[in-house]
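Sharing a sequence plus its predicted fold:
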Amino acid sequence: MAWIILILSGAFEAVWATILGRPANLQRPALLAAFLGSLFISMYGLGWAMRFIPTGTAYVVWVAVGASLTVVYAMLTGVEPVTWIRVLFLLMIISGVIGLKLAS
C-alpha cells in the first residue's frame, strides 16, 4: 500500500509542478486551488509513505515519478520536443525506480 500511495503522490507532484510552470496559472482561482490541493496531497502522501519505505528510496521514487510525468505531459502537449534521447533517458529513470522497488 505504501508504494501505491508513494506513486500517486508522485503523480500529484507532476500536477502541481505543471501548474507552477506557468506563473499566470496561479492568478486563476481554480488553478490556484488545484495547485494547493495537489501540493498538499503530494507532500502528505510522501510523508505517509516514508513511514514504511526508507526515506532516500521514497524521495527518489517520488521525484522520479513526478519529474517523468511532468516531462511526458510537456511532450504530449507540445511544450517540449519528443526526441529519442529524451525517451531513452525517461526509460532509464523508470527502470531505476523499478530497480529500487525490487531491491527493497
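Done, it's in.

make it CA atoms for all contacts and neighbour counts henceforth
OK.

what sits against the most centrally placed residue in the chain?
Nearest residue to the geometric centre of the chain (CA atoms, centre = their mean): Gly66, 1.1 Å. Residues near Gly66 by CA atoms under 8 Å, 6 or more residues apart in numbering: 10-14.

repeat that with 6 Å
Going by CA atoms under 6 Å, 6 or more residues apart in numbering, Gly66 touches 10-11, 13-14.

These in strands, which ones?
For the contacts of Gly66, not one is inside strands, with DSSP state E as the criterion.

excluding its backbone neighbours, what's nearest Leu90?
Ser68 (6.4 Å; CA to CA, 6 or more residues apart in numbering).

I'd like the next helix or strand past whichever strand or helix holds the one you found.
For Ser68, the host element (DSSP states H and E) is helix 55-76. Reading on from helix 55-76 to the C-terminus, the next helix or strand found by DSSP H and E is helix 84-103.

Presented hereafter is structure B, for comparison with structure A:
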Amino acid sequence: MAWLILLLAGLLEIVWAVGLKYTAGFTKPWPSIITLSAMIASFVLLGHALRTLPLGVAYSVWVGIGVVGTVVFGAWLFDESLSLLKIVSILLILLGIVGLKLTS
C-alpha cells in the first residue's frame, strides 16, 4: 500500500511542477490553487509513505517520478526539446526507480 501511496504522491508532484508554469508566478488564482493543493497533497502522501518505506528510497522514487513526468509533459505541453541524450537519461532514471523498488 505504501508504494501505491508513493506513486500517487509522485503523480501529484508532476501536477504541481507542471502547474507552476500555468500560475504565471502565482498571479493566476485557479492555476495557483490547483498547484498549491497538489503540492500539499503530494507532500502529505509522501509523508504517509515514509511511515513504512525507507527515506532514501521513497524520496528518490518520488523525485524520479516527478522528474520523468515533468520532462514528458514539458515536451508534450510546452514543446520542449527531447534529444536522444534526454531520452536515454529518462530511461536511466526509470531504471533507477525500478531498481530501488526491487531492492526494498
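Cool, got the structure. Values in this document were obtained by computation on a predicted structure and should not be read as measured data.

Count the neighbours of the residue nearest to Leu90 of the first structure for me.
Around Ser68 of the first structure there are 21 other residues, counting by other CA atoms under 10 Å.

distance between the ends of stretch 73-82 of the second structure?
11 Å (CA to CA, to the nearest Å).

And that stretch, what's buried?
73-74 (16 or more other CA atoms under 10 Å).

Please tell me how far it is from the chain's geometric centre.
16 Å (CA atoms, centre = their mean, to the nearest Å).

do stretch 22-39 of the second structure as well
17 Å.

Next, work out how far apart the residue nearest to the centre of the first structure and Pro29 of the first structure are.
23 Å.

now do Thr55 of the first structure
Taken as CA to CA, the span from Thr55 of the first structure to Pro29 of the first structure is 34 Å.

Looking at the two, which one has more neighbours?
Thr55 (14 against 10).

Trace the residue nearest to the centre of the first structure over to the second structure, please.
Using TM-score structural alignment, the partner of Gly66 of the first structure in the second structure is Gly66.

Nearest spatial neighbour of that match, chain-adjacent residues omitted?
In space, Gly66 of the second structure is closest to Ile14, 4.9 Å off (CA to CA, 6+ apart).

That neighbour - how many residues pack around it?
Count around Ile14 of the second structure with other CA under 10 Å applied: 27.

In contact with it, which residues are there?
By CA under 6 Å, 6+ apart, the neighbours of Ile14 of the second structure are 66, 69-70.

Mind putting those into CSV with distance to Thr103 of the second structure?
Formatted as CSV, the entries for the contacts of Ile14 of the second structure read as follows, by distance: CA to CA, whole Å:
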residue, distance to Thr103 of the second structure
Gly66, 20
Gly69, 23
Thr70, 25
